[in-house]
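Enquirer: Here's my sequence, what's the structure:
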Amino acid sequence: MSSSVDAALPAPAPAATEALRPAVHYTARDTWLNDPNGLVYWGGQYHLFYQNNPHGNVWGNMSWGHATSRDLLHWTEHPVAIACDDAEDIFSGSVVVDHGNTSGFGTPEEPALVAVYTSAFKAGSGHAGTQAQSLAYSTDSGMTWTKYAANPVLTRNSAHFRDPKVFRYEGASGAYWVMAAVEAQEQKVLFYKSHDLKAWEFLSDFGAGGPHLGRPGMVKWECPDLFPLPVDGDPAAVKWVLIVNVNPGGVAGGSGGQYFMGEFDGVRFRSDSPVEEPSWLDWGRDCYASVSFSNAPDNRRIIIGWMNNWDYANALPTHPWRSAMTLARELRLTTAGGSARLVQRPILPAAGERPTADAAQVRTGPFALDGSGVDLPDAVRGQAQVMEAEILPGPAGQVAFHLLGTEDGSGGTVLSYDAATRQLVLDRRNSGNTGFHPQFPSVEAAPLELEDGVLRLLIVVDHCSVEVFAQGGLVVLTDLVFPGPESFRNRLAATGGPATVRALTITSHS
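Expert: Below is the predicted model:
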């Protein structure tokens, strides 16, 4: 499975929906989780902290859960890292390795991990009704945490000031810590700097400052992240990427992740595009609060998102666990269509790094595809399927993967490319259990251009989710699905004319 339980934790309760628990995505053993936060690499392990209700499987009692992994696929869950108390809930934030011991919480030889998190203050706390930024530190590689006695370290006396993402900046303006946080309902990212992680100075802000993109409702900006990436691997051609998650207002409805590209000089972020014209991290319904790991090896930029949507998050039909994380995704910038574009590639087991028993693989060469279609390997409980395809749609009106359908061909999730509209479409209206919430049945669509007539897809099907990476990760779609036990059939077919499958590889992972 995707996670194991630390020996210090009690045995999990019997799970009524274990068949839906993913194989290579993180889930908590028997509680609620939402936004990933505090992502950091340290001590040879990736640390995933996340919003967690230690006492139930719906949102509440916000604390930081904790899990670790060496491969970003198989996780060990640990006891709650930073717990809520009578004074505060522990909302989202970030963790940095304080290599220079700027905070004084560790030593230069043994640096502390420092968590910068949002205190959501409760009645009687002295800061009731406000959200402010606080610190906690760990000197035992993230296993135990101490809250800083002088918290909060930064406040605006605001009810919606949250989600600090901190990184070390070194450039023309100097060397210091930078924090990106949000005034959520003002739709602004605010930047601050600090030399010791304790005293913060305002730098600038970036945002819409009003009704966003013409969509109805109060759009909140949340969970920002700012980082540089080289274009096409060229260290002399660097762009800065600012991720801003929104809820509501996502491209597919409800929660979603947007990003801007531009320049950051250590003080101000300047976007290459108007704030009203963001790009989308994911065109599906179920990728939110994506943020990146700090201190990752080889300066890799790796993100994880919450695989859910606030429209129906508390109603997901799983018990006792509820909600999962997306796969970890490595980000790069590549030139496409004359401009820099963000690409996402899921981190999956390499063929030489897994035991033979851990994977079953099917490869096929070129073949013609028509309306009769071809059967693909069935889904198997306890395993995720990775499907990689290169298809020449040609005159075909539509090429479609029918995923997790029933034996008689009814139901299932349909991923299709429509040549007329040049769209990639993910339809989960007949994917299984869709009646638990009226907003769950949906069809998602993303614009997609072929490359020399070729459709390239990487599809990860893992029990309760479908993640699609098209054209090398230029277009991404993520949706939850809840198929019944009889839904395990997979097929590929073309309608409106013949197509050619140039290559197809299907690999199973546990």
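
Enquirer: C-alpha only now, for contacts and for neighbours.
Expert: Will do.

Enquirer: Give me the nearest residue to Cys84, chain neighbours excluded.
Expert: Ser63 (5.1 Å; CA to CA, 6 or more residues apart in numbering).

Enquirer: structure for this one too, so we can compare:
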Amino acid sequence: MFTNDTLFENYMTLRTGGVVDDPCTTTFCRVYTVCAMLYATHDNINSCVRSQIPSSSSSSEPIDSSDSAPSPTPGPSMHIDSKPQYHIRPPTNWINDPNGPYRDPVTGKIHLYMQYNPNGPLWGDIAWYHVTSDDYVKWTIPSTPIATYADRWYDKWGAYSGTMMNNNYSEPVMVYTCTEPENIQRQCVATISPSDLAGKRTLSFFEKSPLNPILTEESVPGLVGLGNFRDPTEWWRDPANPSQWLIAFAARIKDRDGDNAHIVLFSTTDPSFQSGYSFSHSLYVYKYDLDHMFECPDFFTLKQGGEHYLKVSTMPSHRDYIVYGSYQADPVTGKYVFIADPARSFTFIDYGPFYASKTFYDPILKRRMMWGWTNDELSNEQITSQGWSGVQNLLRGIEYDSVEKKIKTYPIAELKGLRLSHLYSRPETDPLVLVDGTPQILITAGTNATRQHEIIVTFKLSSMDSFKGNTYYTESAAPEFGVMIRTNADLSQYTTVSVRMPAAVRQPISNRAQDTTWAPIKMYPGSGTNAASNCSAECAKERTCVSWTYTTSPSSTCALYWKTSRRVYNATAHSGTVNIPLLYMDRTHSGSIGSRQPLLGRSPVKQTNPNVVRLHIFVDDSVIEVFKDGGLETMTGRLYLPGGESQTGIAVYSKNTGSITVTASAEIFSMDSAFAAEAGPNLIRTYTNSYYNLLSALGVAS
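Expert: Here you go, the predicted structure:
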């Protein structure tokens, strides 16, 4: 019988080439986490952190994101001179998941909360941090920015991820995963004090309900482990019973088909959203996740034909997915479930370290938007030296593209309010004609004292034939075009953001099935007489898949991966790469002291206006965000460059495009800080606020 143990055995064979002394071969080196913690980057997953994690449940303990080799003692060389200015982050300490994004329909004030460690730059002691805005452009840190602490018996291990929205009385309610020591995950609610709601409506401090926890580990039938029930969504009315409200959570459940990832629903008739919850059913079940567990689910509609979308985060891929489908009544139970559309496979929201994203609906602008979190790709020692970790990604709009049949996310128009100087302009009516293999400099490094840029480049190609997958290329011959960012003056150091063909020529260059130090996105038994071809076809069908490996030993297994591979095996295994253009960030020559692994994902030639490709790039010192063709594909990356202002150059280029003519037009802006100028310190206000917060925490003040 093909079991999860067999899948694990095959995965470890693929991963290690059968090396039995690998410390991770005896235990699957998965990194179980809750949403509220640092996930290991793909560069470091070789480090076996499994010994730090309970075998039966998720861990809430911080994970060392460094490589397995010992890190040097912090010193001058460890200092990271990284200062993002227009991405939201506190001045110091750790942050992760965006939580409870909310626009107050009464005041119009915009509120964003996030996971925060008030005691240091590494994960731990998770509380909720709070920032506000009037326009999504400039943000303010309140004088008392911590909205809730991990200060009750039921959340001593952390006030983890959650949601805030209005209940049926139009009062904001916060629901979050409250975690007791030993990682027992439950669900709790909190509200804003009546005096604040009737007064200034600062929404700066939550009062936890005396009914907490409202849901426990015993509330979920078939729950596997005490640490696999978390991350509440928004509430919505039950279409099968309009007097009830539904809310969803991620859970790992042992069902009749095995150990699977579920999105579970609970219902309540309490209009205050604070009590009366009971298990309803599973909204969605997925059988292929290697952790058997989703994180940070989001279930929403964009009101385009009433279609619904399920967004999930998964640890094996370190990515956020969109699942496409329909929300419809089960013919047997009558309860509404989410049915995935087999004709539209999952898509990644972003091809980089963009995680734990959260959507919300702005009742004033009447549109849904999305926040996300990007972690630092540094060792714990480097993070400690830096003094802070993590940023909130730029706020994104969300639309469904009915032609490409996928969700696209894009920078909201309000971000134009951060533009300062117009540093460069080359109109589409008079574009640059690119010379193959010769970069053309737009901004010379060191000529502008800023590490903050917005770059918009429009490429036009006379033909897209080289990008249609009819030819298989080697690494050195693959055609590409793109933008060089963070260059030095002589272009010996640079990072490229490009559209390029993969190196898909199948060459027997290794005795390993695939050179992967990351988990596959999907594994299942090989099938049919042409199992290798079937595996290849399955990868082509899955829009998240870039490469695949089929093995016959110890069992017939097809593994799909989200990264490229140029490696093939012997008679017992085969590997291949989908011959589709990639959105690609190459950090090989960046000079970064962080990861230099490439970031990539599928970027097929679009159906509308295929010869025009637009790359919209935001550079905020160490944080890079890329939006291609209005957000059809996006990518977040990190660069840690000791050169500082000496690496601020920008260039455009094409390579291996042959007889194809490539032109480029561009607009480049410097960017302002996202935070409003702070007023001078008010010692009396600071003391008074701290005093009343203490009284409130002790239950003395009302």
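
Enquirer: TM between them?
Expert: The TM-score (TM-score structural alignment, normalised by the length of the first structure) is 0.82; 456 aligned residues with a CA RMSD of 2.8 Å.

Enquirer: Please pull up the equivalent of the residue nearest to Cys84 of the first structure in the second structure.
Expert: Using TM-score structural alignment, the partner of Ser63 of the first structure in the second structure is Ala127.

Enquirer: Name all residues that make contact with the residue nearest to Cys84 of the first structure.
Expert: With contact taken as CA atoms under 8 Å, 6 or more residues apart in numbering, Ser63 of the first structure is in contact with 50-54, 80-84, 89-91.

Enquirer: again, 10 Å this time
Expert: 33, 49-54, 80-85, 88-92 (CA atoms under 10 Å, 6 or more residues apart in numbering).

Enquirer: what's the spacing between it and Leu281 of the first structure?
Expert: 26 Å (CA to CA, to the nearest Å).

Enquirer: just Arg162 of the first structure next, same as before
Expert: Taken as CA to CA, the span from Arg162 of the first structure to Leu281 of the first structure is 21 Å.

Enquirer: What is the aligned counterpart of His463 of the first structure in the second structure?
Expert: So, by TM-score structural alignment, His463 of the first structure is matched to Asp621.

Enquirer: Just give me the neighbour total for its match.
Expert: 25 (other CA atoms under 10 Å).

Enquirer: Quick check, it in contact with Arg451.
Expert: Yes - if you go by CA atoms under 10 Å, Asp621 of the second structure and Arg451 touch, sitting 4.9 Å apart.

Enquirer: so what sits against both of the two?
Expert: Counting by CA under 10 Å, 6+ apart, the residues touching both Asp621 of the second structure and Arg451 are Ser82, Lys83, Pro84, Gln85, Arg486, Gly644, Glu645, Gln647, Thr648.

Enquirer: max-length strand in the first structure?
Expert: strand 234-247 (DSSP state E).

Enquirer: Helix, strand or coil: sort out Leu615 of the second structure for me.
Expert: The three-state label given to Leu615 of the second structure by DSSP: H, G, I helix; E, B strand; the rest coil is strand.

Enquirer: Cross-check the contact I'm expecting between it and Met585.
Expert: No - using CA under 10 Å as the test, Leu615 of the second structure is too far from Met585 to be in contact (12.0 Å).

Enquirer: Looking at those two, which one has more neighbours?
Expert: In terms of neighbours (other CA under 10 Å), Met585 is the more surrounded of Leu615 of the second structure and Met585; the figures are 28 against 25.

Enquirer: What residue in the first structure is paired with that one?
Expert: Counting by TM-score structural alignment, the partner of Met585 of the second structure is Leu426.

Enquirer: my read: its match touches Pro441, true?
Expert: No - between Leu426 of the first structure and Pro441 there is no contact, the gap being 11.1 Å when judged by CA under 10 Å.

Enquirer: Translate Val189 of the first structure into the numbering of the second structure.
Expert: Aligned partner of Val189 of the first structure by TM-score structural alignment: Ile263.

Enquirer: what's the closest non-adjacent residue to its match?
Expert: Using CA to CA, 6+ apart, the closest residue to Ile263 of the second structure is Ala250 (4.8 Å).

Enquirer: buried residues in the helix or strand where that neighbour lies?
Expert: Element membership for Ala250 of the second structure, per DSSP states H and E: strand 241-255. The neighbour-count check on strand 241-255 of the second structure (16 or more other CA atoms under 10 Å) flags Gln244, Trp245, Leu246, Ile247, Ala248, Phe249, Ala250, Ala251, Arg252, Ile253, Lys254 as buried.

Enquirer: Output those in JSON lines; the columns should cover distance to Pro172 of the second structure.
Expert: Shown next, in JSON lines, are those (distance: CA to CA, whole Å):
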{"residue": "Gln244", "distance to Pro172 of the second structure": "18"}
{"residue": "Trp245", "distance to Pro172 of the second structure": "15"}
{"residue": "Leu246", "distance to Pro172 of the second structure": "16"}
{"residue": "Ile247", "distance to Pro172 of the second structure": "15"}
{"residue": "Ala248", "distance to Pro172 of the second structure": "18"}
{"residue": "Phe249", "distance to Pro172 of the second structure": "19"}
{"residue": "Ala250", "distance to Pro172 of the second structure": "23"}
{"residue": "Ala251", "distance to Pro172 of the second structure": "25"}
{"residue": "Arg252", "distance to Pro172 of the second structure": "29"}
{"residue": "Ile253", "distance to Pro172 of the second structure": "31"}
{"residue": "Lys254", "distance to Pro172 of the second structure": "35"}
